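Undergrad: Take a look and give me a structure for this.
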Amino acid sequence: MSETLPALYERRVAEGTLDADPAQRETLPEFERIREELAKPRKGGLFRKAPPPPKGLYLWGGVGRGKSMLMDLFVETLEVPARRVHFHAFMQEIQSGVHAERQKGTEDPIRPVARKVSDAVRVLAFDEMQITDIADAMIVGRLFEQLVAAGCVVVTTSNRVPDDLYKDGLNRQLFLPFIDHIKDTMVVKELAAARDYRQDRLAGTDTYFTPNGPEAREAIEAVWQRLSDGREEPLELRVQGRTLALPRFSNGVARARFYDLCGRMLGPADYLKLAETVRVLILEDVPQLSRQNFNEAKRFVTLIDALYEARTRLIMSAAAAPEYLYVEGVGAFEFDRTASRLREMQSEGWGS
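TA: Next up, the predicted model:
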C-alpha cells in the first residue's frame, strides 16, 4: 500500500522541504478520500457495472497558495494510472483530436477522443483550470461528462470559483450546464492559505538582471529551478486561429526569450492571452532597443502593458536598466512609461 497523503505531507514538513500550513492540511482529507476510493479493487463484472468513480475535487484559491504542490503530492501517492497536465495543454490536445475526428467524418468526434483518454488513465489532475476560449467552452462540458461516465476522476486547481469560469464569455449560457456538472461530480473547496508561497520563493531575489551575459543567464536559471522544481513542458495557446508557443512552462510559470515573443508577428491579443494564462513570466535576453529594431520594441511595450494590467509577475534579463533600454529613435520618449512600469513590477509584492 502506498503512503497516505497526510503521512507524505507530514514527512515532507519534518524533512524541511515543506512549510506546514493549516489551510493546506485542511484540504488533505479530500485528496485522501479520492486516493482511498481508487485504491479499492473495482468490482464490476460481465453482468455488473463497475461502481461510479468517487467525486473529484475542484480546489480553488489565490496564486501561490500551494495548490499545485498539493496536486503533485496527491499524484505521487496514487497506485492507479494518472496524468498530471496543465489544463491549457490538455485542451490543446483535445481540440487537435476532435479536429482529426471531424476530418475523418466521425459523427460524434468528442466520443472517441474522450475514450482514448479514459482508456489510458483513471485520474486526470489538471493545473489552473480556466476557460477563455470559445472552442474550449463548447467542448469541455460533453468531454467531462464522458470522462466521468467512463470512470475517470477529475481533480483540478483553479484561481477562481466555478461560477466565475468563462465569465462574460461569448454564448456563456451554453456553458452554464458545465458549471453544474462540476458541482455535481466534484467537491468544490477553497484553499484559503494566508501566505503566497510563490512570492516567498522570490522574496529577497532580484527580478531584473543586467547586462545580458553568463551571469544573468545563471541567475535566471537559478530562479527558474526554484519556481519550476526542475519540471517543465511546452505550452501552446490558441489566439484567433493562431498558435502562440511557449517553449518552457511549469506550474503557471513561463520562460521565453525576447525574440520568442517580440521578434515574431504577435499583437495585443497574443499578449493578453499570455498575461491571463501565466502567473509569472521569465523573459530573457531583452536587447538594447532603438530605431533598428523599432517593431520589436513596439511589441515589447505592448507585452509589458498586458503583463502590467494583469499584474503578472515579470522576471527579466536585459541589456541595460529600464531607463536606458530605449534612449534614441522614434518612441524613446513614450518608452518612459514602460520603464516606469518595469521599475514598479520589480517592487516587493508585485503580482500578489
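Undergrad: rest of the way, CA atoms for contacts and neighbours
TA: Noted.
Undergrad: What is the top strand by length along the chain packed up against?
TA: Of all segments of type strand in the chain, defined using DSSP state E, the longest is strand 242-250. Packing partners of strand 242-250 (3 or more C-alpha pairs under 8 Å, 6 or more residues apart in numbering; DSSP states H and E): strand 233-239, strand 253-257.
Undergrad: Please convert those to CSV, extending it with mean neighbour count and distance to Gly66.
TA: Listed next are the helices and strands packed on strand 242-250 as CSV, based on neighbours: other C-alpha atoms under 10 Å; distance: least, C-alpha to C-alpha, whole Å:
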stretch, mean neighbour count, distance to Gly66
strand 233-239, 17, 20
strand 253-257, 21, 14
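Undergrad: Adding distance to Gln225, write the ones you listed out as JSON lines.
TA: Putting the helices and strands packed on strand 242-250 into JSON lines (distance: least, C-alpha to C-alpha, whole Å) gives the following:
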{"stretch": "strand 233-239", "distance to Gln225": "13"}
{"stretch": "strand 253-257", "distance to Gln225": "11"}
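Undergrad: Nearest approach to Pro268 belongs to which of these?
TA: Put simply, out of the helices and strands packed on strand 242-250 the one that sits nearest Pro268 is strand 233-239, at 10.3 Å, with distance taken as C-alpha to C-alpha.
Undergrad: what comes into contact with the longest strand of the chain?
TA: 228, 231-238, 254-256, 260, 270 (C-alpha atoms under 8 Å, 6 or more residues apart in numbering).
Undergrad: Sequence B follows; please return its structure for comparison with A:
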Amino acid sequence: MWSFGPPPRGMYIHGPVGVGKSFLMDLFYASVTVPDDDSCCNNDSHSHKHAKITKRRVHFHEFMLDVHHRIFVYKQKHPRGDAIPIIAQQLAQEAQLLCFDEFQVTDIADAMILKRLFLLLLLDWNVVVVATSNRPPDALYEGGINRSLFLPFIDILKRTSDIISMEDSRKDYRLETRAGGQSYFWSNKDVRGDNNINNNMQAQLEEIFGGTASGTEAEIIPVLFGRTVQVARLNDRCAWFDFSELCYQPLGAADYISLCCRFPVLIMDCVPQLDAKHLNEARQFVTLIDACYESRTRLVLAAQVPLDELFVDFEAQVESSDGDEELFVSEKGGSSSSFATTMIRTKEGEYLEWSATGRIGVSLAQLSATNDLAFSFRRAASRLVEMGGKEWGRQ
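TA: Model (predicted):
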C-alpha cells in the first residue's frame, strides 16, 4: 500500500460510549479494498498505486490474547529467545493495516509487551494503526505500575497517528435500539421462591434455551494455551450458566471468546447488582459482554434488578505510597506485601477495603485499572441495550 512512499498516518479515535467510534472505524475498514492478486502482478505504474493491501480488524482483547499465545508457542521452542521481534515481523507480514476496537491498557505485562511490540510495528515495519478507545492517548495505563516505562509508546502513537476526539459527543446511539428482543429479565424476589414472577421468568428462559437439558452430558470447550472450560447445561446452540460459574471462577477473555465461538446463545441467571463490592466479578462480567458483543452472540440475562440499575457507578481513588499517585496501598503492607489493600470510595462516601492478593485473579496491576472499570460499566450497560434488540445475534 505504501511500498513506494512513506506510510500514511494512523488514527486514534477516543470518546464516550455509544457515540459511533467503532461505526466510523468499520466504515473506514470496509472502504479499504483488497485487490485480487492479478491486479498486483501488473508492472505498470498504475498498478503500483494499487498494491495489495493486507488488513486486520480485531477487538483489543482478542489481539492481546493472540499475542500472548504467539509468545507461548515461541517460548516452547526457544525458552531463552526474544519473541517480540519475531511476533512483530509476523504481524506486519500478515497485515499492513491494523484496526483495533476498544484499545485499552490495564495490565503491566500488556503495557510492557505493547511498548516494545508497537515500537517495532510502527517504526521498523511501517504498519498503520487505526484504533478506537474510551481514553485519550495520554490517559492510557493511567495510574499503572511503572507507567514511566510505557510512556515512549504514547509518544510514538501520537507522532504516527492523528488523534480524533469525540469527547463532545454525548448521544448514545445504542439506546435508540431499546425496543425489542427480550434478552434481559429481572425479579427482586428470592430466586428460590415459588412465585408467579419467577415462574414466568424461568419459563421464558426455558423457551429461549429450547427445553430442559437434564440429560445432557457436560461438554469440554478447548481454550488457548491448552486450557479448557466446562459447560454443564447445554444443547447444540445454547449454553446456560449461573453467574457464579462464569464470574466467580478464574476465567477471562480467552474462555469467554471460546464459549462465544461455540454457542450463538448464552444464558446467565442469578446476576446480582454490580457495585464496588463486586469489582472482580464485575470486571469478568464486562469482559464477557465485550466477547459477546464482538462475536454477535446473544446474551440472555436473568438479574435481580432492572437493567438501568445493574451497574452501580462508583468513584475509585487509587494512590500509591511509593510514587505512583493513582494507587493507594494501606500502611499495613507495602506494594509487595501479601497484606496490601486498596480502599475504594463509593459515591455515598463509604470506604471499602479491597484486598490486592486475597482474591483469585486480583493483583496490584489490576488495581490500577479500577477507574477504567467504572467507565467499563457505562460501556457494558450501553452494549446490553443494543444487544437486546430483535435483530441482534447470529445464526
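Undergrad: Now the TM-score, please.
TA: Structural agreement between the two chains, given as a TM-score (TM-score structural alignment, normalised by the length of structure 1), stands at 0.56; 242 aligned residues with a C-alpha RMSD of 4.4 Å.
Undergrad: Show me which pair in the contacts of strand 242-250 of structure 1 is furthest apart.
TA: With distance counted by C-alpha to C-alpha, no two of these lie farther apart than Arg231 and Asp270, which are 24.8 Å apart.
Undergrad: Who has more neighbours out of these two?
TA: Neighbours of Arg231 of structure 1 and Asp270, each counted by other C-alpha atoms under 10 Å, are more numerous for Asp270; the result is 21 against 12.
Undergrad: got the contact list for the closest residue to that one other than its chain neighbours?
TA: With C-alpha to C-alpha, 6 or more residues apart in numbering as the measure, Val239 is the residue that lies nearest to Asp270 of structure 1, at 6.1 Å, once sequence neighbours are left out. With contact set as C-alpha under 8 Å, 6+ apart, Val239 of structure 1 has these partners: Ala269, Asp270, Lys273.
Undergrad: Can you list the residue ranges for helices in structure 2?
TA: For structure 2, the helices defined by DSSP state H occupy 21-31, 37-41, 45-48, 60-77, 83-94, 108-119, 151-160, 196-209, 243-247, 253-262, 279-295, 364-367, 370-387.
Undergrad: so which of these gets nearest Ala302 of structure 2?
TA: Taking C-alpha to C-alpha as the measure, the helices of structure 2 were each checked against Ala302 of structure 2, and helix 196-209 came out nearest at 7.8 Å.
Undergrad: May I see the buried residues of that closest one?
TA: Across helix 196-209 of structure 2, burial judged by 16 or more other C-alpha atoms under 10 Å covers Asn198, Met201, Gln202, Leu205, Ile208, Phe209.
Undergrad: if we take those, which one ends up nearest to Tyr173 of structure 2?
TA: Nearest to Tyr173 of structure 2 among the buried residues of helix 196-209 of structure 2, with distances taken as C-alpha to C-alpha, is Ile208, at 27.0 Å.
Undergrad: so how far is Ile221 of structure 2 from the closest one?
TA: Distance, Ile208 of structure 2 to Ile221 of structure 2, by C-alpha to C-alpha, to the nearest Å: 22 Å.
Undergrad: In space, what's closest to the residue most central in space within structure 2 - neighbours in sequence excluded?
TA: When C-alpha atoms, centre = their mean is applied to structure 2, the residue found nearest the centroid is His61 (4.6 Å). Taking C-alpha to C-alpha, 6+ apart, and ignoring the residues beside it in sequence, His61 of structure 2 has Ala253 as its nearest neighbour in space, at 6.7 Å.
Undergrad: residues in contact with that neighbour?
TA: Counting by C-alpha under 8 Å, 6+ apart, Ala253 of structure 2 makes contact with His61, Glu62, Leu65, Thr287, Leu288, Ala291.
Undergrad: Is it possible to mark the buried ones in the residues you listed?
TA: Under a neighbour-count criterion of 16+ other C-alpha under 10 Å, the subset of the contacts of Ala253 of structure 2 counted as buried comprises His61, Glu62, Thr287, Leu288, Ala291.
Undergrad: Most widely separated two among those residues?
TA: Between all members of these, the longest pairwise span (C-alpha to C-alpha) is found for Glu62 and Leu288 and amounts to 12.1 Å.
Undergrad: ok, the residue nearest to Arg345 of structure 2 when sequence neighbours are not counted to Met343 of structure 2 distance?
TA: Excluding the flanking residues, the one nearest Arg345 of structure 2 by C-alpha to C-alpha, 6+ apart is Tyr351, at 4.5 Å. Look at Tyr351 of structure 2 and Met343 of structure 2: by C-alpha to C-alpha, they are 6 Å apart.
Undergrad: okay, those two: which has more neighbours?
TA: Neighbours of Tyr351 of structure 2 and Met343, each counted by other C-alpha under 10 Å, are more numerous for Met343; the result is 19 against 14.
Undergrad: List the contacts of the closest residue to that one other than its chain neighbours.
TA: Here the nearest residue to Met343 of structure 2 in space, its sequence neighbours aside, is Glu353; by C-alpha to C-alpha, 6+ apart that works out to 4.7 Å. For Glu353 of structure 2, the set of contacting residues under the criterion of C-alpha under 8 Å, 6+ apart consists of Thr341, Thr342, Met343, Ile344.
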